[in-house]
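Peer 1: sequence and predicted structure below; questions after.
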Amino acid sequence: MLKVLDLHNNFINPDAAPGLSSMLNSKTNLSEVRISRNALEAKGMSDIASALQNIYSLKVLDVSSNNIQVRASNDISAILKSNTSLEILDVSQNMLESLGCIKLCKALQKHHHNLKVFNINNNGINSIIAAYELASALKDKQKLEVVNVSQNEFEAGLAAIVASLKSTKFLKELTLRESGTVDQKAVIEICQVINQNPSLEVLDLRGTMLQTSGADKIFRTLSRSTALKVLNVSYNNIEDSAARQLAASSLAYHSTLKVLLINNNPLSYATIKEVVFKQLSNASSLKNIRVPNITNLRIKADIDQKVEMINRNRKETNKLIFSNFG
């Protein structure tokens, strides 16, 4: 009895969708359907949606990267209404836009209390109304572990989305990169979510117009975290004072932190050096730090020497990456 159907990256286009739909009609016991990285588009999604609506045991639905347009949002919403126990929903890398997001969120609101992973990354969403609908959909989803709303434009509504996650207790990944403005209100909500979720491992705030004062508050809150593995605050407006707070805080002593991304902020080389040295000296399992591409050869030489000295005393070799990747 087939339980898992994984057809990702198979060049499935709208012409193949009717055949796939016919096959799905006979597989009503499926618990996982993964059709990511194909080319279903709206027509193909509509064709298979009728079959997916009859699979009431579905726990995983991944239709990411399929060029699905907004007109298929009704079909996806119908799937969500008939399958009320989803644990993983990934509709990222499509073109659902604001209207499609709103329709999906309305379908999610009343059910799906077992939802653990929600990914709507990069869907061309650009309205504050969609942000509030998304906040309403995620509210009271206490089992959420992964939330990715990045590369959309929720404007000031980003704070409402984060606020909706305050009921979570098991959140491990929160990705907000390039999804709106992390203003002071959003900073307060992020800090509360961090406090509510001691298991948080990944926090991605790249390109959210995070300012120095907000970064300072977030770094102070994160200093109480003992699970953080990845922190991305690149492409923001964080100045030296907040970065030094990061270096001085107990976050610098966490053995769990493995990746720190601070590139493309207006930081002095002296501050970058201070942060990097602190991390290398105190985070015993740190393997990668990504900092701005350092053209000052003296500072780079100093850091390289520090890495070499530390590696002599460690079983695991540290790797320092000088890049603009974030």
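Peer 2: Here it is on my side, so go on.
Peer 1: use CA for all of it now, contacts and neighbours both
Peer 2: OK.
Peer 1: all strands for the stretch 1-150 of the chain, in order.
Peer 2: Listed in chain order, the strands of the stretch 1-150 of the chain (DSSP state E, counting those that start in this stretch) span 4-6, 32-34, 60-62, 88-90, 117-119, 146-148.
Peer 1: now tabulate those strands in JSON lines and tack on mean neighbour count and distance to residue 275.
Peer 2: Converted to JSON lines, these look like this (neighbours: other Cα atoms under 10 Å; distance: least, Cα to Cα, whole Å):
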{"stretch": "strand 4-6", "mean neighbour count": "14", "distance to residue 275": "43"}
{"stretch": "strand 32-34", "mean neighbour count": "19", "distance to residue 275": "41"}
{"stretch": "strand 60-62", "mean neighbour count": "21", "distance to residue 275": "39"}
{"stretch": "strand 88-90", "mean neighbour count": "20", "distance to residue 275": "36"}
{"stretch": "strand 117-119", "mean neighbour count": "20", "distance to residue 275": "32"}
{"stretch": "strand 146-148", "mean neighbour count": "20", "distance to residue 275": "28"}
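Peer 1: put this beside the first:
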Amino acid sequence: MADTAKQFGTLKAKNAAERAMEAVIRAQIAAELAVQQAATTQQASDAAVRAKQQDLCSPMKGTLKGAKHFFDTKPHPPEFSEGQPLDIKKYQDALAQLSNGAAVIDFPPQAIDYEGLPSIVEGIKTNPNLTHLNLRRSIPTNTMTDAITTALQGNQTLVYLNLSGNKMGDMAPEEPNLTALTKLKSYIDECETLRHIDVSENNFGAAGTEQICQGIRESISIRTLDLSGNNVLTGPEGDDEAVENAATALKDMLTKNKFLNTLVLKNNLLSNEQVEMLADSLKVTTRLTHLDMSGNVLGSPGATLIGGIMAENKGLKVLDLSDNKIGWKGIVNLADAIANKNSVLTSLIIQKNKFGISKEKQLPPAPTGDEEDAEPEPEDPEEAEARRKEEAAKAEKEYKAAEKAVLKLAEMMKVNNVLKDLDIAFNSIGHQQLCLLTEELKTNTSLTNCNFEMNHMCSTVAGEFYESAITSLAEALAVNSTLKSLNLTWNFLQAQGIDILAPSLAKNSGLRVLNLSRNFIGDDGLRTLTKALVSNASLISLSLAANEITSRGAKSVAKLLNKGSKLQILDLSENLLEAEGLEVLAGVVPGTDVRALDLSQCAIGDAPEALQVLLGSGSQLEKLDMGDNPVSTTMVDAATQALKRNTCLRGLMLWGRQDGDNDLQAELAVELLQENSTITALDFGFANANQELMDRINNLLRKNSGV
């Protein structure tokens, strides 16, 4: 059920960055709508945004790419792709909602046809409540785009507009058709309510960029602009004037617009030379607080240039340079600039730049005499030794360069007391160089969020183990009370790493969110961890996904929860808990503080009695994800019967391999939703259920959601 799955936020975003940005935008929209409805002050809006960001169901701040909202890891159904059947029912519902005055309209991909186009045009013109219009990948032709952008003229209600992925003025194979973009420019310039606009993935090139930026230049309403995937500074071959015009429009927008605070320029093939065209404007803009330039080709020169910009800029607080191949020299210069005492940057995101090198992997081993010849003829021993020494010298040089880069980051952590979020995920730094950073956590009093995901903290493969970095981190956590969120996913901690870390977690009084997913800790490591966490009174979110945990490990978790744990969010997904693990957890979870529980992909079979206990009237759970487990009619019946007496649960995912009568399961869902008005998201899969029953379920969920 597409509508239901969407309620859970399980539609897969294109990448982590897109999910994080969408979360930020939606939070801003929600806050501003609340402000409009209550007619309160700007201070109330700021408070609403802060409250949204502090929602306990969001394990880490949206500014960190390692942050994943609960239920955001196993998409069901998959994200739209070309050739996927159109969701006719969702399209018809969106048309009806638009005509009936709904505020939020969300069209499915490739939905709009010429038959429905007049209704859409009329709805945009006449719907007095329309605040949110999502047309992502929904408009198949330029003619339709022209009609819709024409209809927008005069609209003074929209707050959020998404026109991404509509090939609007597509550059290939010819120059872009600017008709729709010119109309959009006019609308943006005149509309006083529009806060957030997404025109990403339209490939409109420099000419389209010029139009959009000219429209926003004098706007007093726009706060967020997403220009991702548009080749913003690329024009037809040989047309340097188009590129210069686009750069001028971007610079004017940055310097003259006093309200734009978030600019997304990711995946635009931006080079050092192109960023240099914008450098002067980026240095002086003070209103812009969020800049996303991830997925470009800045390289080391580009990162150095950004460093120079940051040394002078007094407004940017969030900077994302992920996946830019910025290299060791780029990291050195960037860190130097952020170490500047005048920097106001609070979040630095530099994922996937691979500036670290593990010495064990990099240095070639010396010959032992036992190697098998890989070549038919043996290499001359003297030549082989000379080649090995040359490779070793080169590797050592690269290692020293990488070490210098990490040292600069460590120095930045030491002298900068403003930076709160540091995201260095997927950089393969290795245990020796990570020590340089973890040592600084012993004295740092500003960082509150650290994402160290996939950095080979203890090893590069399961079976090996290096203790230096995890020992240093443990020593830091024993004394650091400032750090609130720590992501150690996929660092091969294993049980040995937990043995080292656990005593410090018992002492730590600041950490609230801890992600230890995909670390091969097993039941023995989990037993050590849970024993330590009995003494921890601050942790409220713990992720242990994919850690080779069985029902024996579930018993360790149960003991922790039984001893007064403060955990509110618990992720045990992708472990082999089976039905016995569910039975163990069901016996304790209802009497605890746990509000969100993820047991998806845990091989849980038929355990209806345990599920009834878990969802009984005494349960405090608000979200339960048991997706991608075998689903029987018996389990569905147990859930529906229990939830008739439950007034806390808002969302339940119970989809997977179907075993039973889909229509009967859908009838049980209808019966439940007729009695329970608390549930706003429900997914039993219903792979082959009667369409009429599915429609009734969707309508009841909308009613419960107030839509």
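Peer 2: Looks like it came in fine. None of these values were measured; they are calculated from a predicted model.
Peer 1: now the strands of the stretch 1-150 of structure 1 in a markdown table, with distance to residue 236 of structure 1?
Peer 2: Below are those laid out as a markdown table (distance: least, Cα to Cα, whole Å):
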| stretch | distance to residue 236 of structure 1 |
| --- | --- |
| strand 4-6 | 38 |
| strand 32-34 | 35 |
| strand 60-62 | 31 |
| strand 88-90 | 27 |
| strand 117-119 | 23 |
| strand 146-148 | 19 |
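Peer 1: average offset of the one helix or strand residue 160 of structure 1 maps to relative to structure 2?
Peer 2: In the assignment (DSSP states H and E), residue 160 of structure 1 maps to helix 158-163. Compared with structure 2 after the fit, helix 158-163 of structure 1 shows a mean deviation of 1.4 Å (mean Cα distance after the TM-score superposition for structure 1).
Peer 1: and that helix, how far from the chain's centre?
Peer 2: Remark: helix 158-163 of structure 1 is offset 14 Å from the chain centroid, using Cα atoms, centre = their mean, to the nearest Å.
Peer 1: so that helix matches what in structure 2?
Peer 2: Per TM-score structural alignment, the counterpart of helix 158-163 of structure 1 in structure 2 is residues 434-439.
Peer 1: pull out the buried residues from that stretch.
Peer 2: By neighbour count on 16 or more other Cα atoms under 10 Å, the buried set for stretch 434-439 of structure 2 is 434, 435, 436, 437, 438, 439.
Peer 1: go on, stretch 436-452 of structure 2?
Peer 2: For stretch 436-452 of structure 2, by 16+ other Cα under 10 Å, it's 436-442, 444-452.
Peer 1: return the member of the residues you listed nearest to residue 523 of structure 2.
Peer 2: Comparing these against residue 523 of structure 2 with Cα to Cα places residue 452 closest, at 23.3 Å.
Peer 1: the top helix by length along structure 1: how far from the chain's middle?
Peer 2: Taking DSSP state H as the criterion, structure 1 has its longest helix at helix 297-312. Centroid separation between helix 297-312 of structure 1 and its chain, computed with Cα atoms, centre = their mean, is 32 Å.
Peer 1: and it, what does it pack against?
Peer 2: Judged by 3 or more Cα pairs under 8 Å, 6 or more residues apart in numbering; DSSP states H and E, the packing partners of helix 297-312 of structure 1 are helix 269-282.
Peer 1: next, the angle from the helix it packs on to helix 297-312.
Peer 2: In terms of direction (axes from the mean of the first three to the mean of the last three Cα atoms, to 10 degrees), helix 269-282 of structure 1 departs from helix 297-312 by 0 degrees.
Peer 1: what residue in structure 2 is paired with residue 91 of structure 1?
Peer 2: By TM-score structural alignment, residue 91 of structure 1 lines up with residue 321.
Peer 1: that match touches residue 290, doesn't it?
Peer 2: No. In terms of Cα atoms under 8 Å, residue 321 of structure 2 does not count as a neighbour of residue 290; the distance is 11.6 Å.
Peer 1: perfect, I'm done here.
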